[in-house]
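**Student:** Quick check, what structure comes out for this input:
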Amino acid sequence: MRTLLEFEKPIAELEAKLEDMKKLAEDNNVDVSDAVRNLSSAIDTLRAETFQNLTRWQRVQLSRHPDRPYTLDYIERICSEFHELHGDRTVRDDPAVVGGIADIDGVSVMIIGQQKGRKTKERQHRNFGMPNPEGYRKALRLMKLAEKFGLPIVTLIDTPGAFPGLEAEERGQGEAIARNLKEMMTLRVPVICIIIGEGASGGALGIAIGDRVLMLENSWYSVISPENCSTILWRTWEYKEQAAEALKLTAVDMKQNGLIDGIIAEPQGGAHLKWDEMSDILKKTIIKEISELEKLTPQERISERIDKFCAMGVVVE
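**Tutor:** Below is the predicted model of the structure:
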């Protein structure tokens, strides 16, 4: 059964009326084509108005929609082949991070992403998409393997943050993320990073240093989630909507602040409604970006990558 967010309910009510109208006409052999056409037009108008005027908090809600495609859903749809690789060769395999060699329209790539779970057991198995240090070390191992064999790297980011548990800190969570930031900056192959859902803090940044950093229209990217920001400032989650506005964490905000390179439009109503259409858009974007980046030499890509990130957050007085 489809999950509805509060602002989606008026649209769903009209859609239910439309289905009832079609069924009634079919059962009674009545022509209601004009009424169906008018109601369909009203639904399209309402959907367009609703999604053009979403608040930042509503975008956050969409990024977490339980029906939204996750990393493995996209891999299944955009890759004709995918061979998953496991383990960090130090501690264990982290199921919160998936990655492997894939084929996208005849182009071989190394694709890596954070994976959440849908059912309770899978969520626990994937640790709700929150990687441990070995997840970041696995990701780096796969990136180095890609560099060795000249494969472009694609990362799909969707995490509420790196796992904050004591055991993760004991195994060097901060060091693992910091090493990824350093190593990704000088990878000689094209690196494309796409935030497909949640992009929280260092948990996201640990696989988000690339030649192109892109965001899906209804994703978010910030140093902290609205709930945690609200908890710190007001000691309650009640002000999460105000926190989201203050954080300016949407794709449009990030583009305006020069923190990402582009926004990938979602089908009207959000990616959760049209997985195949969203996957097709994503595939075309990846192929286009790889084609453009391969025109540059490795040193040109590295120099541009370093210059881009060094320019962020610089204050001139």
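**Student:** hey, let's count contacts and neighbours off CA atoms from now on
**Tutor:** Noted.
**Student:** which strand in this protein runs the most residues?
**Tutor:** If you go by DSSP state E, the chain has its longest strand at strand 191-200.
**Student:** got the contact list for the most centrally placed residue in the chain?
**Tutor:** Residue closest to the mean C-alpha point of the chain, counted by C-alpha atoms, centre = their mean, is residue 196 at 1.4 Å. Neighbour list for residue 196: 63, 70, 156, 157, 158, 215, 216, 219 [criterion: C-alpha atoms under 8 Å, 6 or more residues apart in numbering].
**Student:** Please repeat the previous calculation with a cut-off of 7 Å.
**Tutor:** The contact partners of residue 196, by C-alpha atoms under 7 Å, 6 or more residues apart in numbering, come to 156, 157, 158, 215, 216, 219.
**Student:** still on that earlier bit, buried ones in the longest strand of the chain?
**Tutor:** Within strand 191-200, the residues that count as buried by 16 or more other C-alpha atoms under 10 Å are 191, 192, 193, 194, 195, 196, 197, 198, 199, 200.
**Student:** Is the fifth one in contact with residue 156, as I believe?
**Tutor:** Yes - because the distance of 5.9 Å satisfies C-alpha atoms under 7 Å, residue 195 is recorded as touching residue 156.
**Student:** Would you indicate which residues of the helix or strand harbouring residue 23 are buried?
**Tutor:** Residue 23 is part of helix 9-28, with elements assigned from DSSP states H and E. For helix 9-28, the buried set under the neighbour-count rule, 16+ other C-alpha under 10 Å, comprises 11, 14, 15, 18, 21, 22.
**Student:** Could you also give me the structure for this second sequence? I'd like to compare it with the first:
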Amino acid sequence: MRTLLEFEKPIAELEDKLIEMRKLALENNVDVSGAVASLTDKILELKKETFANLTRWQRVQLSRHPDRPYTFDYIEKMCTEFIEIHGDRNVADDKAMVGGFGNIDDEYSVLFIGQQKGRNTKQRQMRNFGMPNPEGYRKALRLMKMAEKFNKPIVCLIDTPGAFPGLEAEERGQGEAIARNIRDMFMLKVPVICIIIGEGASGGALGIAVGDKVLMMENTWYSVISPESCSSILWRSWNYKEQAAEALKLTAEDMLSNGLIDGIIPEPLGGAHLDPDSAAARVKAVVKEELAKLAKIDPQERIMARIEKFGRMGVVVE
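**Tutor:** Here you go, the predicted structure:
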């Protein structure tokens, strides 16, 4: 059964009416093509109006939609073949961070890395709600070094509410693992494309988000902190999460206007969860386009451009 967000309900009500109208027309052999066309146009207009005027908090809600495609969904739809690789060769295989090599249309052999969430309670527990431990970031870095060794480009698909904040994660060096990833990703000689496909929270996202191109899908967010956590710090309550989302300016449009990302990937009308195939096709097209451009640039030039790009972020001149 489809999960509806509050602002999606008026659209769903009209869609249900349309289905009922068609059903009655079929059962009674009545021509209602005019009414069907009129209602279809009304639904389309309402969708366009609704999704063109979403608040920042509503974008956050869309990024967390339970039907939204996750990392493995994109990999499955983008690749003709994929081989997952496990383990950090030190502690464990973190199920929240996944990675492996895949072929895109038999044109590109690419290393995919990303956080993976679960669809049901059992999967969410196994994937730790998409929150990696230090071994997840160390696995990611191990795979990146392997990709560099074999001259394979890297595509990072980011979707996490943050790195796991548990005591055991801190004991195993969560901060050091993320910092090492950030440092070493600057120096990778192969092209690196990073795409936020859902949530992009704090260092948990940044640990695999240093690339030549950093892109965001239309209904995603990227910030140093989630709206709920920001609200709890500033107002001692989660009830101000909408105001926090507005203050954080965390949407794709905000990030692009602040020069923190390189582009936005449009989603199907209503969000990626309504048409995962189209969403994946759009991501694949952008990945292929960017890889073709990056392949023409000398590796050392790419590294310097990567460093300069991130070095410019946050610089203010008065």
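**Student:** still on that earlier bit, and which of the buried residues of strand 191-200 of structure 1 is nearest residue 162 of structure 1?
**Tutor:** residue 200 (8.1 Å; C-alpha to C-alpha).
**Student:** residues contacting the closest one?
**Tutor:** 159, 160, 161, 221, 222, 223, 224, 225.
**Student:** now the residue nearest to the centre of structure 1, nearest residue through space, not along the chain?
**Tutor:** Leaving aside its chain neighbours, residue 196 of structure 1 sits nearest to residue 216 (5.4 Å; criterion: C-alpha to C-alpha, 6 or more residues apart in numbering).
**Student:** Can you spell out which helices and strands pack onto the helix holding residue 23 of structure 1?
**Tutor:** Judged by 3 or more C-alpha pairs under 7 Å, 6 or more residues apart in numbering; DSSP states H and E, the packing partners of helix 9-28 of structure 1 are helix 33-52.
**Student:** Tell me the first helix or strand C-terminal of the helix it packs on.
**Tutor:** helix 56-63.
**Student:** average gap between the helix or strand just after that following helix and structure 2?
**Tutor:** Later in the chain than helix 56-63 of structure 1, the nearest helix or strand by DSSP H and E is helix 71-78. When structure 2 is overlaid, helix 71-78 of structure 1 sits 0.6 Å from its aligned residues on average, using mean C-alpha distance after the TM-score superposition for structure 1.
**Student:** can you list contacts of helix 71-78 of structure 1?
**Tutor:** 104, 113, 114, 115, 156, 279, 280, 283.
**Student:** Would you agree residue 102 of structure 1 falls within a helix?
**Tutor:** No - going by DSSP: H, G, I helix; E, B strand; the rest coil, the assignment for residue 102 of structure 1 is strand, not a helix.
**Student:** Now do the same contact list for it.
**Tutor:** 79, 81, 82, 83, 108, 109, 110, 111.
**Student:** Show me the strands in the stretch 51-200 of structure 2, by range?
**Tutor:** 81-84, 97-104, 108-115, 154-160, 192-201 (DSSP state E, counting those that start in this stretch).
**Student:** what's the third one packed up against?
**Tutor:** Translated: strand 108-115 of structure 2. Partner elements for strand 108-115 of structure 2 (3+ C-alpha pairs under 7 Å, 6+ apart): strand 97-104, strand 154-160.
**Student:** Deepest in the core, which of those strands is it.
**Tutor:** Ranked by mean neighbour count, these are led by strand 154-160 with a mean of 28 (mean count of other C-alpha atoms under 10 Å).
**Student:** Show me what that strand is packed against.
**Tutor:** strand 108-115, strand 192-201, helix 202-206.
**Student:** Could you dump these into CSV and include distance to residue 212 of structure 2?
**Tutor:** What follows is these, written out as CSV (distance: least, C-alpha to C-alpha, whole Å):
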stretch, distance to residue 212 of structure 2
strand 108-115, 15
strand 192-201, 5
helix 202-206, 14
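**Student:** Of all the ones you listed, which one is nearest residue 37 of structure 2?
**Tutor:** That would be strand 192-201 among these, by C-alpha to C-alpha, at 33.8 Å.
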